[in-house]
Structure formats: C-alpha cells, structure tokens
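[1] fold the following, please.
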Amino acid sequence: MAYFRKIKSKTAKKGYTWGFTMDVGIDPVTGKRKQTSRRGFTTKSEAEVAYHKLKDQIYKGLKLESNDVLFKDVLADWLEMYKKTVKVSTIKSRRNLINHLLHYFGDMKLKNIKRPMYQQMLNDFYKKGYSLNSISSLHTTANMIFKRALELELIHQSPTDFAKLPKKQVTVEEIESKESKIRFLEKEELMEFLKMAKTEGLYLDYQLFSTLSYTGMRIGESLALKWTDINFEEGTISITKTLFNPTNHETKYQLLTPKTNKSIRTIFIDESIQAILKKHRVQQSQYKLMSGTDYVNEDFVFAKLSGHPLTVKLAGERMKRILKKTSLEKDITPHCLRHTHTSLLIEAGAGIKEIQEILGHGDVQTTMNIYAHMTKDLKEKTSQKFGELMKGLSENL
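    The predicted structure is shown next:
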C-alpha cells in the first residue's frame, strides 16, 4: 500500500514536490508495520514511477530502506548482478578490492559516505604504497557499486564523482632510462633451447615449447587445447578457450573463453609442428593404455600422465630447468615464446594486420607497439652484427 502526497518546498518552482510512503513489510520482532518514504519528485507521475520501481525491488527480495541502507547491502546486490556479466577470473581479481571497500565502508549508512571521505580512502591507499593500477581498479569497482545505488535511487549523487586519482610524478631521468624491452629468443637461441628441450626435457616439454614457438599461442590457450581443436587434414588449430587455474592444482581448473573476441581464431601450422604433435598423440595413447582406468581422459593435448592438463606454473618451472642446461643467459618465460614467434614473423616479412590475426590481439595498437619495439631491437642487433663484421675485416687489412 502506498500513500502519495504533496510536500511544501521553498526551492521548487511550484512551491511543492511530490513524495510517497509505502509499506515494506512487518517487523518480525515488534509486529509493527514497516514503511519507507521517497520525496523530491516534480510530478505525481514521477513519484508513481519511482514507487513501482521500488515495489519491484522489494518484491525481488531487495529490502533496502532509504535512510538505513548500508554500503555492504548495496555491494551485495551489485555483486549478484555483476557475477552474471563477467568471467569467474574477473570476479576473483576484484575480490581483494571488494574486501578493501568493505573494510572502509561496509557497516556505514550509504547516505553518510561523502566525497571527502571517499577521496581520503584513495589517498590512504596511495600512502600505504599500493600501485596506481590497484588504486585505479579500486576506484572503478567503487564507481560501479555507487552507480548501482544511484539506479536504485538510494542516493542522489555518487561520492566517486570528481574524485582525484593519485598520479606518480615521473622525472626526466626516469623517462630516459625506462626503455621498454620485450624479451624473446633469437633464431639461434630458440634452436638451442628446443634442442635441449628435446634431449633433456621431461615429458611434454619439447612438444609444448615447440608449439608455443611455432604458433605464438598464449600459454593458457595452449594448455586448454584438445585434440578436437587440431585439424591435421587442413593443417589448422582452432583456439576457442583458455585454461584458468589460479591455485595451480591439477584438478581445480576451468576452461574459459579467451581474452577477447579476437582471441577466438584459427591458425595454420606447418608440417614440422604437425609431425611433432602427431608423434606426441601416439605416445600419449601408449601412456593411456599403461595407466588404464587411472587416466582421466578429457582429450587434452598437453595432459600429464594423470590426464589432467599441465599447469601454467609447472610449465614455467619446466622452462627454467631447461634454460639452466643451455648457454643462454636470458630470463625467459613461456610467454616470451609468443614474442619469439612474433620476431620470426617480422623477420619473415609478415605485416602488422597478419601478425594481429595470428596472435589474436583485440586491438591492433597492441600489435603495433610490440612490432615497433621488436623491430627496433632487431635493427639494433643487425647493426651490431654488421659492426662486428666490419671490425673483423678492418683488423685483417
């Protein structure tokens, strides 16, 4: 039941505004009727629209009272909606941010959270040494929560509006000294690494690292590969998913959609990598027979002897083990093989658009940035090699 009424106002043009009071249930302790009010509407029809919205919210179980609603209640409502729009990995990445916000504002009434208080929270995080990226993510999360409060008409203004994010003051020296470097292996270094992986590597090492080097796939994409994704007749690999395993426990993984829509792609593979994968499939079949019912067959290409996919952490540890056996003195991770593949594409004369499609970059600017850095690096190395050659010639004159 609702009661609509005119309310005198010195600021309104008509001298009054509209408001309403409505029943929201019975207090289980006192047995008395519970009510909530809204006011400040220009016309009765606006008040009626607001009433029906609020009625729907209460009907759906969102029992928020205008004066006493707490920040944590709105956060819980927002989170339920947010979960339906993003991947599990995104929710996990926001958990710490949500906990920080709850620590500051959790039990506070929404109406008591003002702009100076919110700005102070951001400043506190900066003083505590949190990165600018973390503070920016915190602000983005808070903004979404308060936007939800605005949608529910629980507040008229968001305390996140006009907030100033801290900015690091970069000196000229830092700009000049901070040259972005993309780590990758040159062709000869890659050959040495893969040869060592083949002769000294453990099961899956040579197959996995060869695939990463020859395709430019992300490590998560390669570990999510299933045999049904490989078409040997067409010589292609379909990339449609990525492995999500934050705890690195071999059984606690999920297959999620790739990073962007552009990441869903089909790439061609040459005969050499096809031969490696075909041989690997035969070997894997033999291990399945040996393991019998203990093997969990989920069709993963890079499956451990248990049948579960290799984890990202283990792949990194395997790579370090092989690198120690080589003469290479580079700090290389599995992701660096993606850059290595990019360098080989550039050397082969591939264009930016072609490289973008192979790597599955959502934004061509990402490809251009990598291309620019790697082209510069390759040119510098070519110049050095030429200088060494000319030095050797001049010494023999």
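
[2] from here on, just use CA atoms for contacts and neighbour counts.
    Will do.

[3] now the strands: where do they sit in the stretch 151-300 of the chain?
    For the stretch 151-300 of the chain, the strands defined by DSSP state E, counting those that start in this stretch cover 230-231, 236-239, 242-244, 254-256, 265-268.

[4] check those strands for me and report the most buried one.
    Across the strands of the stretch 151-300 of the chain, the average number of neighbours (mean count of other Cα atoms under 10 Å) peaks for strand 242-244, which reaches a mean of 22.

[5] re the thing from before, pipe the strands of the stretch 151-300 of the chain into CSV and attach distance to Arg38 per row.
    CSV is the format used below for the strands of the stretch 151-300 of the chain (distance: least, Cα to Cα, whole Å):
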stretch, distance to Arg38
strand 230-231, 61
strand 236-239, 52
strand 242-244, 46
strand 254-256, 43
strand 265-268, 52
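
[6] secondary structure class for Ile7?
    At Ile7 the chain is in strand, as set by DSSP: H, G, I helix; E, B strand; the rest coil.

[7] show me what contacts it?
    Shown in contact with Ile7 (Cα atoms under 8 Å, 6 or more residues apart in numbering): 16-19, 39.

[8] which one of the strands of the stretch 151-300 of the chain lies nearest to Lys167?
    Using Cα to Cα as the measure, strand 242-244 is the one of the strands of the stretch 151-300 of the chain that comes nearest Lys167, at 32.6 Å.

[9] what number of residues lie near Asp73?
    18 (other Cα atoms under 10 Å).

[10] swap in the one 10 residues further on?
    Here the count is done by other Cα under 10 Å, and Lys83 has 12 residues near it.

[11] I figured Gly25 hits Gln35, correct?
    Yes - under the criterion of Cα atoms under 8 Å, Gly25 is in contact with Gln35, at a separation of 7.3 Å.

[12] what's the top helix by length along the chain packed up against?
    Taking residue count as the measure and DSSP state H as the definition, the longest helix of the chain comes out as helix 364-395. Taking 3 or more Cα pairs under 8 Å, 6 or more residues apart in numbering; DSSP states H and E as contact, the helices and strands that helix 364-395 lies on are helix 336-347, helix 352-359.

[13] ok so, going back, so which of the strands of the stretch 151-300 of the chain is nearest Asn123?
    For the strands of the stretch 151-300 of the chain, the distance to Asn123 is smallest for strand 242-244, at 33.5 Å, taking Cα to Cα.

[14] check the offset of that closest one from the chain's centre.
    The gap between where strand 242-244 is centred and where its chain is centred comes out at 11 Å by Cα atoms, centre = their mean, to the nearest Å.

[15] now show me the structure for the sequence below, then we'll compare the two:
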Amino acid sequence: MPRKKSMYQRPDGLFEKKITLNGKRIAFRGRTEIEVFRKIANYQEAKANGPTFTEVAKAWYAVQEQRFEDGKLSFNTLKGYHPAMREAIDYFDGQYAKDLQPQQCNHYAKYLAGRYEGEKTVANKLSVLHCILDFACVEYNLTYNPADKVKVPDGLHRGFRDLPPAEHIKIVQTKRPEPGTDAFTGWLFCYVALNTGARRGEIIPMRMGWNIDLANQIIHIRGASYFNGNTPMEKSTKSLKGVRDVVMLNDFKATMEQLGLKHGDLLFSWQSSMITSKRLEMCLKRYYAWAGIDSTPHQYRHGFITVCFEAGIEPKVIQEMAGHAQLSTTLDIYTHLRRHMLDEAAKKLNKIDFSTGKIESDEDKVPLSEKQQDGTA
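    Below you'll find the predicted structure:
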C-alpha cells in the first residue's frame, strides 16, 4: 500500500505546506516532503534566533542611504560608513545579532587596533558598529547594545596633520605664479585656505559677493561641497557651526580685487561650473612643483588657526572662525602647536653647550656672548 502523503502536492509536482506563525499564514514549498519540513525548521530557527548581524548591518545601511536621499546625511558620511560596515560584516558574519557579547565586541576593537595605527580610524569603525547594534535594539528588539562599554584600545597614534612650515606660509603669502595658469589656480586655493581657515569643501563653492563681501570686508561661509567621483556637488556645512563669518584681511581684500571677478562669479570654476576633483588636484600639483612646497590646503587651514593663536585671539573666537563644532577640536590644534613649538625649542637648546656657553653649528661653535653682541642671539 502506498504511503499516504502528509502534505498537499501541487499540479506542478511541488509539495506545499501552510502553517500559521505569529498570526501569519506562510506557505513552504519543495520538491520533496523532507525538503519542505527542512525549510519549515530553518524558518522557525531563524525566527527564534532573530536576524544575523549581516542582515541587521545591511538593513541599517539601507536606512542611511534613505537618509542621504532625504538630505539628512552627507555624501561623505555615507561614503565613510560603507567600508566600516563591510569590515564589521566580515568579522561577525554568520553570527546572530542577539548572541553578540561585549567580549566579542572588545575583541573586534583589538582586531581593529592591530590593523590600523590611527586612533581616529579605529574610533570611527567602532562608532559604526555601535550604530548598527543600536539599530538592532530599536528594530529587532535586541535587549542591549553589547558595544556600549567597548572603548578604543590604548596606545594608538593620535595623529594631527603637520602644521605648514613657516617658509611655506611665507611663499604662499609673497610669491604668486603667472595669473591664468594652472599653478596660479593652485596657489589661489592655498592662499584662500591660509587667509580664511576654510575647509577645502567650503572654498570650492565660494563666489564673489555672496561669500567674498569686499564692501564689508567679511567672508561669509554659508555652504560646502563634496565630490561624487569627479563631479562637485553642493551641500550644507559640516555642522551648524560651519555657517559663519570670517574677518577679511587687507592683503586678502587687495588680492580679491585684483582677480577682476564679477558679483556671483565662482573663485574656482571649470567649464562654467564648480571646479572638478581632477582639475583641482592637477592645479595643486602644478603649484607645488612651481613653488617647491607640498603643504596641503588643510594644513594651511591649520596655519590660519595657528596664526590666530599666536596673535592672542581668544580660543572661543578662533573656534567660531574655524567652524569647529567643539571647542576641544580647536584646543587640540593649540596643544599640537605647543608641542611643535617645544620641539623646535628643544632643537635649538640641544645646540647649546651649557658648560661653555657656546652654540654649536654645522660649521663651527660660536660663543653665546658673541651671538648676543652681534644681535643674532
């Protein structure tokens, strides 16, 4: 006697069984009854265990993509999320989100510290992990975030962009390539960064009149830009603090007047639009080759902040002109400046033989008293 089938067999030959789970009617199909029962068991196990970390991470990233489409997230932020998300997926792949423990997240932090030297890099990647698991708490009823107590491991390099050497600042301020050349465009970009403290993305969309207010001698920073591949795109400033006014120095005003630009003209344009990424990089490289220097626009931004500190301007005022969201960011640059000044002082002091009062040079040793007499000390 043939065995009685335990489930319905469709006209196409597939077996089908419908069951109700959590009030929802679900159909499972397979070529054999065993295959159908296996699918049911796998489904029930998955529902009991909840989503995997990979599923949560991809769902979280889809939400971030929607936030970008809605104008609530910057392109650069979304772009930075993706590699951090992929690295977390590679590490936790195959694990259920509900099974993750603080110890595993701490091991991940140590894993990152072994791969990357920079404290900020590791901190950013751990921040993405934290955001993914926060999302799991809200959307998938994870009872707690296992990354809450995980900290960036000690001993990582806390890097700062080097300050531009004094001779580089002097060259930017005093030597200019022939107007109309690519090198001139590269110089002007560095010059604007040095005299305004603006970020690269804030300089690109600058226009005469709207941003460069010659009549009131003020620089209005109201927006920013980013590159989607090679194409420049406008966006809001990095933070609310990014919307700001910066005093216009006399030399800067004279330089702007000499450009001969009309109201509304872009300072940096290419084919009647904002300058492209490749075009800007080419102009900067040609300027570096012309001038024999290599300090970047962001270093000149820090150079502006450094000059403000050296001029005795209050840190809170410098923070506002620099557009830093946190005063601590401004003070970090000051701390780095102090360390740089101490290093320079150490180099000079190391050349002095305190037992004889002489300063060592590459050519000879000059007594300190002689240096004071001829006014060179």
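
[16] need the TM-score between these chains.
    Both chains were compared after superposition, and using TM-score structural alignment, normalised by the length of structure 2 their TM-score is 0.67; 319 aligned residues with a Cα RMSD of 4.2 Å.

[17] buried residues in stretch 109-123 of structure 2?
    Along stretch 109-123 of structure 2, these residues count as buried under the neighbour rule (16 or more other Cα atoms under 10 Å): 109-110, 112-113, 119, 121-123.

[18] what's the most distant pair in these?
    For the buried residues of stretch 109-123 of structure 2, the farthest-apart pair by Cα to Cα is Lys110 and Thr121; their separation is 12.8 Å.

[19] the residue minimising distance to the centre of structure 1 in helix, strand or coil?
    The centre of structure 1 sits closest to Thr90, judged by Cα atoms, centre = their mean, with a distance of 6.0 Å. The assignment at Thr90 of structure 1 comes out as helix when based on three-state DSSP.

[20] corresponding residue for it in structure 2?
    Thr90 of structure 1 is assigned Thr77 in structure 2 as its aligned equivalent, the criterion being TM-score structural alignment.

[21] go on, Leu345 of structure 1?
    Under the alignment (TM-score structural alignment), Leu345 of structure 1 maps onto Cys308.

[22] repeat that for Ile237 of structure 1.
    Under the alignment by TM-score structural alignment, Ile237 of structure 1 pairs with Ile219 in structure 2.

[23] mind listing what that match touches?
    Contacts were defined as Cα under 8 Å, 6+ apart; by that measure Ile219 of structure 2 touches 196, 211-213, 245-248.

[24] next one: His373 of structure 1
    180-182.

[25] what about Gln217 of structure 2, neighbour count?
    When neighbours are counted by other Cα under 10 Å, Gln217 of structure 2 registers 15.

[26] so who does the residue lying closest to it once chain neighbours are set aside touch?
    Closest residue to Gln217 of structure 2 in three dimensions, ignoring its sequence neighbours and counting by Cα to Cα, 6 or more residues apart in numbering: Met248, at 5.1 Å. With Cα under 8 Å, 6+ apart as the criterion, the residues that contact Met248 of structure 2 are 195-196, 217-219.

[27] now for Met248 of structure 2: what does it line up with in structure 1?
    With TM-score structural alignment as the criterion, Met248 of structure 2 pairs with Ile269.

[28] relative to Leu212 of structure 1, how far out is that match?
    Note on Ile269 of structure 1: its distance to Leu212 of structure 1, by Cα to Cα, to the nearest Å, is 11 Å.

[29] same check on Asn96 of structure 1?
    Counting by Cα to Cα, the separation of Asn96 of structure 1 from Leu212 of structure 1 is 32 Å.

[30] who has more neighbours out of the two?
    Between Asn96 of structure 1 and Leu212, counted using other Cα under 10 Å, Leu212 has the larger neighbour count: 22 against 12.

[31] tell me if I am right that Gly25 of structure 1 is in a helix.
    No - remark: Gly25 of structure 1 does not belong to a helix; assigned using three-state DSSP, it is strand.

[32] leaving out sequence neighbours, find the closest residue to it.
    Take Gly25 of structure 1 and drop its neighbours on the chain: the residue closest to it by Cα to Cα, 6+ apart is Lys34, 5.3 Å away.

[33] I figured His361 of structure 1 hits Ser263, correct?
    Yes - between His361 of structure 1 and Ser263 a contact is recorded at 6.4 Å, counting by Cα under 8 Å.

[34] which one of the two is surrounded by more residues?
    The neighbour comparison of His361 of structure 1 against Ser263 (other Cα under 10 Å) goes to Ser263, with 23 against 19.

[35] contacts only, for the more buried one.
    Applying Cα under 8 Å, 6+ apart to Ser263 of structure 1 gives the contacts 239-240, 359-362.

[36] look up how far Ala315 of structure 1 lies from it.
    Distance of Ser263 of structure 1 to Ala315 of structure 1, computed by Cα to Cα: 21 Å.

[37] give me the neighbour count for Pro246 of structure 1.
    Other residues within reach of Pro246 of structure 1 by the criterion other Cα under 10 Å amount to 14.

[38] which residue packs closest to it, ignoring adjacent ones?
    In this structure, Pro246 of structure 1 finds its nearest non-sequential neighbour in Tyr253, 7.8 Å apart by Cα to Cα, 6+ apart.

[39] what segments of the stretch 1-150 of structure 2 are helices?
    Shown for the stretch 1-150 of structure 2, the helices assigned by DSSP state H, counting those that start in this stretch span residues 33-49, 53-69, 75-92, 102-115, 119-139.

[40] could I get these as JSON lines with distance to Tyr8 of structure 2?
    Shown next, in JSON lines, are these (distance: least, Cα to Cα, whole Å):
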{"stretch": "helix 33-49", "distance to Tyr8 of structure 2": "9"}
{"stretch": "helix 53-69", "distance to Tyr8 of structure 2": "32"}
{"stretch": "helix 75-92", "distance to Tyr8 of structure 2": "40"}
{"stretch": "helix 102-115", "distance to Tyr8 of structure 2": "45"}
{"stretch": "helix 119-139", "distance to Tyr8 of structure 2": "36"}
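
[41] okay, the helices and strands packed on helix 364-395 of structure 1 in TSV with mean neighbour count and distance to Arg115 of structure 1 next?
    Supplementary listing: those in TSV, determined by neighbours: other Cα atoms under 10 Å; distance: least, Cα to Cα, whole Å:
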stretch	mean neighbour count	distance to Arg115 of structure 1
helix 336-347	21	44
helix 352-359	18	43
